[in-house]
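K.L.:
pasting the sequence and the predicted coordinates here, then a few questions.
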Amino acid sequence: MLTIDAATLHDLADYPGLVAALREMNRMGVDQVERLYLGQPRADGGSNDWLLLPAWWHDRIFGVKLVSVFPGNQAKGLETILGSYMLFDGTNGVPLAYLDGAALTLRKTAANSALAADFLARPDAETLTVIGAGALAPYLAAAHAAIRPIRRILWWNRNLAKAEEVAAQCQLPGVEVIVAEGLEAAVRAGDIVTCATRSTKPVVRGNWLKPGSHLDLVGGYLPEMREADDEAIARAARHYVDARLTTLTVVGDVCQPLAAGLLQETAIIDLGQVARGEKPARLSADEVTWFKSGGGGHEDLAVADYIIRQAMKTKQA
């Protein structure tokens, strides 16, 4: 059985390859069940979270990710997101590999947003606005830059010093990184706006989104979390999610507008439908596109499969 630590996984996880693997998985389909979530309230009103996400690609592979999210870890010098992934042979059940779950989550989540942007963002998108300065934010920046001709990144975070720290670590060839002091101006300038926060109140206002922009909502993973307001729903030509199972009743940016009657379940398009050509992607240069990432075991499985195949190629070389 292979053991893939975080450093090795990051070395093997090129974004074009990950995006291609996720595209194939969405086209073919993978069986998964609703994630198991357990939460422990914290004194500051937030929570420590533990999630289990299994999936099975029949006659190929199956696996499960166990991931914890402890926001208070940052102050202790520990990683916020921690986890493990176990991958098994889908033909005989034999364990194939253990992978670092935190590294897998970071790469998978970023590549998933990049896949959505590859379907939905304008081909000439040059300005990326990043909202948030947590562990995931730099990976989102790199992933989007891998599939669109990004020349400028505007980085905003409530804590300006943290934004400056994270932005300074973002070294992308040919890309100018600017720490933005004003959120509204940064959103208005973005061809792609990617939001990775744990906010319970909308951070992005729909009337800030310029024609032709693509909104990528990544951070909220619970019903009480919300990153974009109702106007963002109204501005979007269509509404996309990565998977219904991990969004419709799970994440605030989807379940809250559904409950309020602002969004209809029948109108929501998932990436599998787009990958199979059943539903359209972007249809015009001026429309605003809206995507909510809920994650899911199917995405982890596709990425784990790709990483293992890359590891085997490296081993044989």
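P.N.:
Good, I have the coordinates. All figures in this text were calculated on a predicted structure; none of them were measured in a lab.

K.L.:
rest of the way, CA atoms for contacts and neighbours
P.N.:
Noted.

K.L.:
quick one: list the elements packing against the longest strand along the chain.
P.N.:
Using DSSP state E, we find that the single longest strand of the chain is strand 47-57. Applying 3 or more C-alpha pairs under 8 Å, 6 or more residues apart in numbering; DSSP states H and E, one finds that strand 47-57 makes contact with strand 31-32, strand 36-41, strand 61-69, helix 297-316.

K.L.:
second one coming, line it up with the first:
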Amino acid sequence: MTLILTASDLAVLADMQATIAAVELAFGDITRGTAHQPAPTSLHLPGSDARFVPMTALADEQQLASVKLLADIPANRGAGLPTQRSTILLASQITGETLAILDGRVPTRVRTAAASAVASRHLGRPDSRVLGLVGAGALAVAHVEAMLAVLPIEEVVVWSRSTTTTDGFREKVLRHGLSVTVVGSPGEVFETADVVCTLTPATEPVVHGRWFRDGQHINAVGSRPRPDHREIDTEGMVRSRIFVDSRATAAEKSGDLLIPVAEGALSLADVQGELGEVVAGRIPGRISDADITLFNSVGIGMLDLAIGRLLYDGAIEQGLGLRVDLSR
């Protein structure tokens, strides 16, 4: 039997603390060789700006194979539709049975914030108390919850183009007892923040390296997985010690990295390593308090597999979802 889990089911089941632990394990397992994270494929045709990205993974610990099909369709914005949609399929590594089909919106949001938290735990200064957010939507709210689980955050500094968005953000995060300051420009976020998360669907840089201060950690999260889109300018990438979720994925889909490489300002060899290598103790992360570290978060299928295992197990335990016999 296959379990169908809707976005409403998954919103009830999502647990940030458990997801952070699962994501941290998943990163390490890639490096240890007990999980397989293939290089990505991006499907597109000349007549359309749409891209379809199959994100696959295989893992011993979770005994799963998984694929998420991400549809990235910018033209949907004009029709009032989501520009990104995704669906996750989980299959038993042992029998090949399709165990579950999940709407991808909630898992993607939660595991993305969890990945930033794992990166901040390993690359940020452990005394980081001010969280900066460039962007204030649902992903920003999830990042606040995630960062509170790994760092002693006391204050949030946030910027968005929309005051409606920042008003909604403030209302959602004040329950955490944090000081929230809304600023008038992205540069002001960097003036006081210890950790900064960039969470905009930018196609051109909204973040400039001249703003970076010694000791900061940046999670570059928001840009679409396309080689010609970026949030961070070339100076920002050059000034930072760069870590990625997957070298192969970043080399295929990260405009933040590939544009400076095309300009000759960086080479792919300048990437310090994968986050999993830091988690597994194979390479150092932050070397000094003055380091500017940057996690280039493009998104990998192994993280969908990791949270998928949690959500599937939780749904079975709580009796959620619709069971369907696909073989009939």
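P.N.:
Yep, it's here. Treat the numbers as computed from the prediction; the structure is a model and nothing was measured.

K.L.:
tm score of chain vs chain?
P.N.:
Once superposed, the chains reach a TM-score of 0.89 (TM-score structural alignment, normalised by the length of structure 1), with 312 aligned residues with a C-alpha RMSD of 2.5 Å.

K.L.:
deepest of the helices and strands packed on strand 47-57 of structure 1, which one?
P.N.:
Among these, ranked by average contacts under mean count of other C-alpha atoms under 10 Å, first place goes to strand 61-69 (a mean of 23).

K.L.:
following that strand, which helix or strand comes up?
P.N.:
Where DSSP states H and E defines the elements, the next helix or strand beyond strand 61-69 of structure 1 is strand 81-89.

K.L.:
and the most centrally placed residue in structure 1, helix, strand or coil?
P.N.:
By C-alpha atoms, centre = their mean, structure 1 has its centre lying nearest to residue 109, at 3.3 Å. At residue 109 of structure 1 the chain is in helix, as set by DSSP: H, G, I helix; E, B strand; the rest coil.

K.L.:
and it, what's its match in structure 2?
P.N.:
Mapped onto structure 2 by TM-score structural alignment, residue 109 of structure 1 lines up with residue 112.

K.L.:
if we ignore the residues flanking it in sequence, what's nearest that match?
P.N.:
Counting by C-alpha to C-alpha, 6 or more residues apart in numbering, residue 299 is the residue found nearest to residue 112 of structure 2 once chain neighbours are left out, at 7.3 Å.

K.L.:
residue 42 of structure 1 too?
P.N.:
Sequence neighbours aside, residue 48 is the residue nearest to residue 42 of structure 1 in space, at 6.9 Å (criterion: C-alpha to C-alpha, 6+ apart).

K.L.:
go ahead and confirm the one you found touches residue 68.
P.N.:
Yes: in this structure, residue 48 of structure 1 is within contact of residue 68 by C-alpha atoms under 8 Å, at 7.4 Å.

K.L.:
now which residue in structure 2 aligns to residue 219 of structure 1?
P.N.:
Per TM-score structural alignment, the equivalent position to residue 219 of structure 1 in structure 2 is residue 222.

K.L.:
quickly note the distance from that match to residue 138 of structure 2.
P.N.:
According to C-alpha to C-alpha, to the nearest Å, residue 222 of structure 2 stands 12 Å off from residue 138 of structure 2.

K.L.:
more neighbours, these two?
P.N.:
residue 222 (23 against 15; other C-alpha atoms under 10 Å).

K.L.:
picking that back up, what's near enough to touch the residue nearest to residue 42 of structure 1?
P.N.:
Applying C-alpha atoms under 8 Å, 6 or more residues apart in numbering to residue 48 of structure 1 gives the contacts 39-42, 68-71.

K.L.:
mind running it again at 10 Å?
P.N.:
By C-alpha atoms under 10 Å, 6 or more residues apart in numbering, the residues touching residue 48 of structure 1 are 38-42, 68-73, 80.

K.L.:
for residue 303 of structure 2, same thing?
P.N.:
Residue 303 of structure 2 makes contact with 19, 22-27, 37, 55-57, 66, 107-108, 110-112, 114-115, 245, 309 under the criterion C-alpha under 10 Å, 6+ apart.

K.L.:
those, buried ones only, as a ChimeraX selection?
P.N.:
The following ChimeraX line selects those of the contacts of residue 303 of structure 2 that are buried, judged by 16 or more other C-alpha atoms under 10 Å:
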select :19,22,23,24,25,26,27,37,55,56,57,66,107,108,110,111,112,114,115,245,309
